[in-house]
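Asker: I need the structure of the sequence given here:
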Amino acid sequence: MALRDSSAPETAGPGQAAATAPAPAERDRLLAGAHHDPHALLGAHPVPGGTLFRALRPNARAVSVLVDGMANPLVSEGGGLFAAVLPYPEIPPYTLLVTYDEEEREVHDPYRFLPALGELDLHLIREGRHEQLWQALGAEPMTHEGVAGTRFTVWAPNAQGVRVAGDFTYWDGTQYPMRSLGASGVWELFLPGIGEGDRYKFEITSRHGHRFLKADPMARRTEVPPDTASVVTVSHYAWGDARWMAHRGDTPVHEAPFSVYEVHLPSWRPGLTYRQLADELTAYVVEMGFTHVELMPVAGHPFSGSWGYQVTSYYAPTPRLGSPDDFRYLVDALHRAGIGVIMDWVPAHFPKDDWALARFDGDPLYEPGNATRAEHPDWGTYEFDYGRTEVRNFLVANAVYWCEEFHIDGLRVDAVASMLYLDYSRDSGQWEPNVFGGREDLDAVAFLQEMNATVYRRCPGVVTIAEESTAWDGVTRPTDSGGLGFGLKWNMGWMHDSLQYIQKDPVHRKYHHNEMTFSMVYAYSENYVLPISHDEVVHGKRALVSKMPGDWWQRRANHRAYLGFMWAHPGKQLLFMGQEFAQGAEWAQEQGPEWWLLADDYHSAGDHRGVRALVRDLNALYRATPALWQRDTDPGGFRWVLGDAAEDNVFAFLRYAADGTPLLAVSNLSPVVREDYRLPVPEEVPAWRELLNTDDAGYGGGGIPVGAPGALEPADGGLRLTLPPLATVFLGPLR
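Answerer: As a prediction, the model looks like this:
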């Protein structure tokens, strides 16, 4: 819509005095969107002879000031400016009557309001300590000075000027310049009459004179990609998970059952919304017995092919599946069913989309100013500037936001190693050492410590989990002891070594025996999760069952035995969707899990149902057996029974509950039956019984029992069993 501009000012009418026009430089800056204090020129101001009223209304034919029902016309000053001095000794309550070609509107003047952001908020923002930053920045519907509208605030310290543009201005920001709130770098404007559902962006004029539109970094709702506008939103959701929230922290997570189903929501069952997933996903996870779901990144991302790992809208759930309240409904449904919700969180990098965070106010802002340091070499993205107070605050508050506003129970932090090391994926000459000459990113360390300490202080019962692939010391050590402060860490070493082993033909496994035992050398150095995640079943790595050697029967047997070993091993466990029923193809986000493999009319459906039944029973046994989770971080909770049987491809160990109750796990990872196999078990257990056998015929196995039904009694300090081929068995004391 073109601006209406008068070629010459109009003359003042009866009862008016001509307004003194602003200095040309001031006027030009205002109309160019480069003025730091538009309220000094617009609105109502006492002057000799009355009150000066000035309004900026592009495309208006006329503007009048309404006082007690009386319309006082303003005079056009050109460029969409209208002004007059009216004979009011004090500024009266007033509105504006704006006439356009097609209509006349009575509106409140945004430039008559005091700032809607308090000094305490600004102080906390400057200090980088605003732990509920989303309540201070962004678009906040409110009633301000008795008028309903929306407060817009944005941090853009390098900008010459910032304006609000939206569908309510036909995406022209001229009408609504914002004011700078001093050294905070925050710009603010309260817009009466703007509310829920209105779309907006910030029109920024950089210090270099460039003008561009940016989505709100703090937007709590966004348009559905490929559209990129931010959306004013208010939550109306009434939570029903009070019992869950009150008790989720009763038991420390490292001493509680923790079996995780990793899910990519858009592809779990393609086409389902958050609310539909609340029914179907919740029912499935309950049936399968997992204690938690882990959601691949939910925050807004423009490119679905990134699976959510290139985030542009850190405070908004992806709108592809519904509204923010719809996502709350999903979390609430899982909680009411007794399922915890972990969310992948990505503070390591962000994409370069020109409408989002990159060079937000025309200069590096969220990213470091050093171009080499800012570039993430692996993903074509920018890294965050963890040393900048406001950026650190943006991320720490974001972690708190998901936990407080969406009741998230855990944050799995992606790509921690890429944050910790200055030379991550960089060659010599592409990085600079820290002040001590080392390769550690001290700012990133401080940020992670602050994030963890803040989340644990504010959100009881929440766990933070690090995806950290190196031997960094103290990832799960408390911050007051110099650690990073995470609750759990993905055990990438166990994942790599055990998958290397299980992919070998059994005849060669004896040469790789230590790859299955080495994890116990460091099992208690951190609080671990054993992850078979999406990363292990994409990009040519093959699905879990397809990694296995042998024919179809052997691959499934290996798959089942491996899962049994995983559930028995110290540490929590995580399994990516589709692997619980031995999907043979790699995961593809376009189609999701291959549910048709379980259909009645598929000839091998029984094979896949058998594996799924095993996972369900593993979870049931796991939940019911404290020995499998209660002492995951206590070396006294584990004892090798047989760790050196390399020639036999056999592993046997005991897990102990806090009260000393043992569980015996035995894996025979050779394709032969081992009869009368002796295991030296504790004398204090007079008799054992089989609890679970991955070779059970119901799981698709051969149905070979470990012994006669009933009691299995040791003799001469040993328990003699029949070990099924490519199988893991669990035994417990006969009570």
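
Asker: CA atoms for contacts and neighbours, from now on please.
Answerer: Noted.

Asker: what's the neighbour count on the residue lying closest to Q132 once chain neighbours are set aside?
Answerer: Excluding its sequence neighbours, the residue lying closest to Q132 (C-alpha to C-alpha, 6 or more residues apart in numbering) is A397, at 5.7 Å. By other C-alpha atoms under 10 Å, 23 other residues sit near A397.

Asker: what separation do you get for the nearest residue to D37 once chain neighbours are set aside and E684?
Answerer: Leaving aside its chain neighbours, D37 sits nearest to R179 (4.7 Å; criterion: C-alpha to C-alpha, 6+ apart). As judged by C-alpha to C-alpha, to the nearest Å, R179 and E684 stand 77 Å apart.

Asker: run this one through as well so I can compare:
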Amino acid sequence: MDTTETSAARPLTVLRTSPAPTSHAAAPTVAAGHARVPEVPLDAQDRQRLLSGTHHDPHAVLGAHPVPGGVAFVVLRPYAQAVTLLTGGRSVALHDMGDGFFSVVLPLDATPAYRLRATYDGRDGEHEDPYRFLPALAEFDLHLIGEGRHEELWKALGAHPMTHQGVLGTRFTVWAPHASGVRVCGDFCHWDGAAYPMRSLGSTGVWELFVPGIGEGALYKFDITRPDGTHTVRADPMARRAEVPPATASVVTRSAHVWEDAEWMAHRADRPVHQAPFSVYEVHLESWRPGLSYRQLADQLTDYVTDAGFTHVELLPVAEYPFSGSWGYQVTGFYAPTSRLGTPDDFKYLVDTLHQAGIGVILDWVPAHFPKDDWALATFDGEHLYEPADPRRAEHPDWGTLTFDYGRKEVRNFLVANATYWCEEFHVDGLRVDAVASMLYLDYSREEGQWSPNESGGRENLDAVAFLQEMNATLYRRCPGVVTIAEESTAWDGVTRATHDTGPGGLGGLGFGMKWNMGWSHDSLEYIKRDPVHRVYHHGEMTFSMVYAYSENYVLPVSHDEVVHGKQALVSKVPGDWWQRRANHRAYLGFMWAHPGKQLLFMGQEFAQGAEWSQERGLDWGLLDPAYPAEPDHRGVLDLVRDLNDEYRATPALWERDTEPAGFSWITADAAEDNVLAFLRFAADGTPLLAACNFSPVVRRDYPLGVPDSVTVWREILNTDLACYGGGDAGNRGPLKPDPEAAHGHPASLRVTLPPLATVWLRPE
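Answerer: Below is the predicted model of the structure:
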């Protein structure tokens, strides 16, 4: 389709009528005469293209246009019985040209202000003519879209209620470069878009139409004519609100939320995240307490997380998705918070409430793939648009989805702007980027012959690398204080290295702030699942993480992925009777909170829920009910998590030098026979914390641990075996003074009681 064609290419031919009287609006309607301009009343090609939805410039035909002898008015109102022009206090009946076209020519020197009255089944309705308005999208927006550099793309594309040329309505814009035509349809036109063809705005591939009288709450989609002439009706890729699934329409929306988190936002960037406390509670909002809305969660989740002491929540994806069983990881509405729990403003209220309580918000973000639903992004305008044309790169073999075409500048812009959108419009404090490894490797989950190498013959997806670098660089530049976190399961070099810092691979760092330490999760959980008698042979699974602990900035995740699909909840993974399971669970959490890196714990694990997480059932909150016989068992674990978080926040040694080797020192890493680990953490001023873990079921009294001689008195500040947590209450009462006896390479030593299946923390008094 030649999008450079103009209305000057063909003369506009319309019906002409006698002059209308200049009487008051209440005067009788003047009927159109039957004098005709030469030839046909409407160019046959224009008529056919408008009716078939393939006209690139409907404004050149419809609306008001100067013609020899006056001004021609052409209206397309399918199914209307009559259309009347209202202008200057006059009403003029338009001539019915068939197929829903109506026209008249008035002997005027200039185009007047006018409205239309259409009659359907004997009922009249007045409206503005959409085709009398200039484009409502600025040329600069089109330039940036064409360059793939519109960092606020959501303000240019999509549906935006606005006042345009003094009239209230909604501007609809959509990127569909392969389309032969695009029309808006919705509940305002009984889902028949014939009356609302959009105009192409040139080579950018953007289509636009300002529709007067349409406002917040209207449902809409785009009726796209594919290059082969067939039609497809699609939800808006840039919709900022969607219908509640399984309905799939987009919803016109505007925000009225007034933010009250100014203090949080002003100080969010005061301290780099990797040098600050960062203890994360991972939440699936729909199943945390099933049935709660965003606004109800704002109260209940905020209170719970505040009491438990976490610094942040991380929310499984909230962008709209059709299938609940995907937990949000198959997104169809990248710019719309799911309507299952409320409106976009309701979600803003949730974030705002958390911020006012001093709790940060991280979102799971899914730019690695999208589903194939025929009303969403797949072959959006009849061609491969958001996905690569090469099926070897388009198909995601693991999930039956499609990957994004990261090499296409408009697609990259769609995703980069989306990352910015969540952080700027919703004040989100960071993004955890899902499935990064599947983006980075062209042969990810593919066999020989199922993938094509890059231009250098390698397996790296260079387009994906460039996209991630651009996304991170843009986000850190525009949104001070945010953090991006990669779920990257391989040894890709430089995930958290700066984008300008070229490493051994020559590609530069990806620019993430942190990376999930999947190796630590796998190894430590494998260890804890073993019977203590066998742990002696697998001691390295608990110590190996320190070999690479400073290769990236790490988060230690015990995430939703670890407690579903037969993997069992954390407390159910470990062997032994119920007491031993809970003891192992508590000891593991104490080890996790003391290990270099930030902590992430999936909901339910903080109170030792024994059942796997179920999206349908939600959490077993009854375990915390005082009427439940085993309530102290679970309440004790929750109390431990609260104390872990409180001590963690109060102890800079546990977070201030997380990414510096000088912030950690082993005391003993080789006590495999004893199932004991002990190490020191150091604050920036050198103040130490001692953590010792005993993963055997026996008490080890007077256990020698080497310590610096600069500390004269140590005191136990945390013990996972305390009776209040459900333990046996073995431990170290009162101050502990080192002996001047060297041990473990240190000049002094402590004699410490290590309770069975427990972790203790000690610090200088």
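
Asker: the more surrounded of R179 and E684 of structure 1?
Answerer: R179 (22 against 7).

Asker: aligned to the more buried one, what sits in structure 2?
Answerer: Residue pairing (TM-score structural alignment): R179 of structure 1 is matched to R199 of structure 2.

Asker: could you tell me where stretch 530-543 of structure 2 falls in structure 1?
Answerer: The aligned range for stretch 530-543 of structure 2 in structure 1 is 504-517, by TM-score structural alignment.

Asker: what are the buried residues along the matching stretch?
Answerer: 504, 506, 509-510, 512-517 (16 or more other C-alpha atoms under 10 Å).

Asker: ok, so of these, who is nearest E375 of structure 1?
Answerer: E515 (35.8 Å; C-alpha to C-alpha).

Asker: doesn't S498 make contact with that closest one?
Answerer: Yes - counting by C-alpha atoms under 8 Å, E515 of structure 1 touches S498, with 6.1 Å between them.

Asker: tell me the counterpart of A256 of structure 1 in structure 2.
Answerer: Aligned partner of A256 of structure 1 by TM-score structural alignment: A276.

Asker: thought that match was touching E656?
Answerer: Yes - contact criterion C-alpha under 8 Å: A276 of structure 2 and E656 qualify, at 5.9 Å.

Asker: looking at those two, which one has more neighbours?
Answerer: It is E656, of A276 of structure 2 and E656, that has more neighbours when counted by other C-alpha under 10 Å, with 22 against 18.

Asker: the more buried one -> structure 1?
Answerer: E656 of structure 2 maps onto Q630 in structure 1, by TM-score structural alignment.

Asker: next, count neighbours for the nearest residue to its match once chain neighbours are set aside.
Answerer: Leaving aside its chain neighbours, Q630 of structure 1 sits nearest to E255 (4.5 Å; criterion: C-alpha to C-alpha, 6+ apart). By the criterion of other C-alpha under 10 Å, E255 of structure 1 has 17 neighbours.

Asker: if I look at V483 of structure 2, how far off is A368 of structure 2?
Answerer: 19 Å.

Asker: the counterpart of M142 of structure 1 in structure 2: which element?
Answerer: Under the alignment (TM-score structural alignment), M142 of structure 1 maps onto M162 of structure 2. Using DSSP states H and E, M162 of structure 2 maps to strand 158-164.

Asker: relative to structure 1, what is the average displacement of that strand?
Answerer: Its aligned residues in structure 1 lie a mean 0.5 Å from strand 158-164 of structure 2 after superposition (mean C-alpha distance after the TM-score superposition for structure 1).

Asker: what residues of that strand count as buried?
Answerer: Buried residues in strand 158-164 of structure 2, counted by 16+ other C-alpha under 10 Å: 158-162, 164.

Asker: try stretch 193-208 of structure 2
Answerer: 193-202, 204-208.

Asker: Q276 of structure 1 -> structure 2?
Answerer: Aligned counterpart of Q276 of structure 1 in structure 2: Q296 (TM-score structural alignment).

Asker: wait, M577 of structure 1
Answerer: Under TM-score structural alignment, M577 of structure 1 pairs with M603 in structure 2.

Asker: correct me if wrong: that match contacts V280.
Answerer: No - counting by C-alpha under 8 Å, M603 of structure 2 stays clear of V280, with 10.0 Å between them.

Asker: which one's more surrounded, those two?
Answerer: Applying other C-alpha under 10 Å to M603 of structure 2 and V280 shows that V280 carries more neighbours, namely 27 against 23.

Asker: so which strand or helix has that one?
Answerer: Using DSSP H and E, V280 of structure 2 sits in strand 279-283.

Asker: for structure 1, what's the longest helix?
Answerer: helix 605-624 (DSSP state H).

Asker: what's the mean gap between the helix or strand just after that helix and the aligned bit of structure 2?
Answerer: Later in the chain than helix 605-624 of structure 1, the nearest helix or strand by DSSP H and E is strand 638-645. Strand 638-645 of structure 1, aligned to structure 2 and superposed, deviates on average by 0.5 Å (mean C-alpha distance after the TM-score superposition for structure 1).

Asker: what's the helix or strand following strand 638-645 of structure 1 aligned against in structure 2?
Answerer: Where DSSP H and E defines the elements, the next helix or strand beyond strand 638-645 of structure 1 is strand 650-656. Mapping strand 650-656 of structure 1 onto structure 2 (TM-score structural alignment) gives residues 676-682.

Asker: quick one: average offset of that stretch versus structure 1, please.
Answerer: Counting by mean C-alpha distance after the TM-score superposition for structure 1, stretch 676-682 of structure 2 comes out at 0.3 Å.

Asker: what ranges does the stretch 301-450 of structure 1 have for its helices?
Answerer: Applying DSSP state H, counting those that start in this stretch to the stretch 301-450 of structure 1 gives helices spanning 324-336, 371-374, 389-405, 416-420, 442-458.

Asker: so where is the last one in structure 2?
Answerer: The counterpart of helix 442-458 of structure 1 in structure 2, counting by TM-score structural alignment, spans residues 462-478.

Asker: mind listing what's buried along that stretch?
Answerer: Buried, per 16+ other C-alpha under 10 Å, within stretch 462-478 of structure 2: 462-476.

Asker: what of stretch 405-415 of structure 1?
Answerer: For stretch 405-415 of structure 1, by 16+ other C-alpha under 10 Å, it's 406-415.

Asker: ok, now stretch 622-636 of structure 2?
Answerer: In stretch 622-636 of structure 2, counting by 16+ other C-alpha under 10 Å, buried: 623-624, 632-636.

Asker: need the max-distance pair from the residues you listed.
Answerer: Maximum pairwise distance in the buried residues of stretch 622-636 of structure 2, criterion C-alpha to C-alpha, is 11.2 Å, between L623 and G636.
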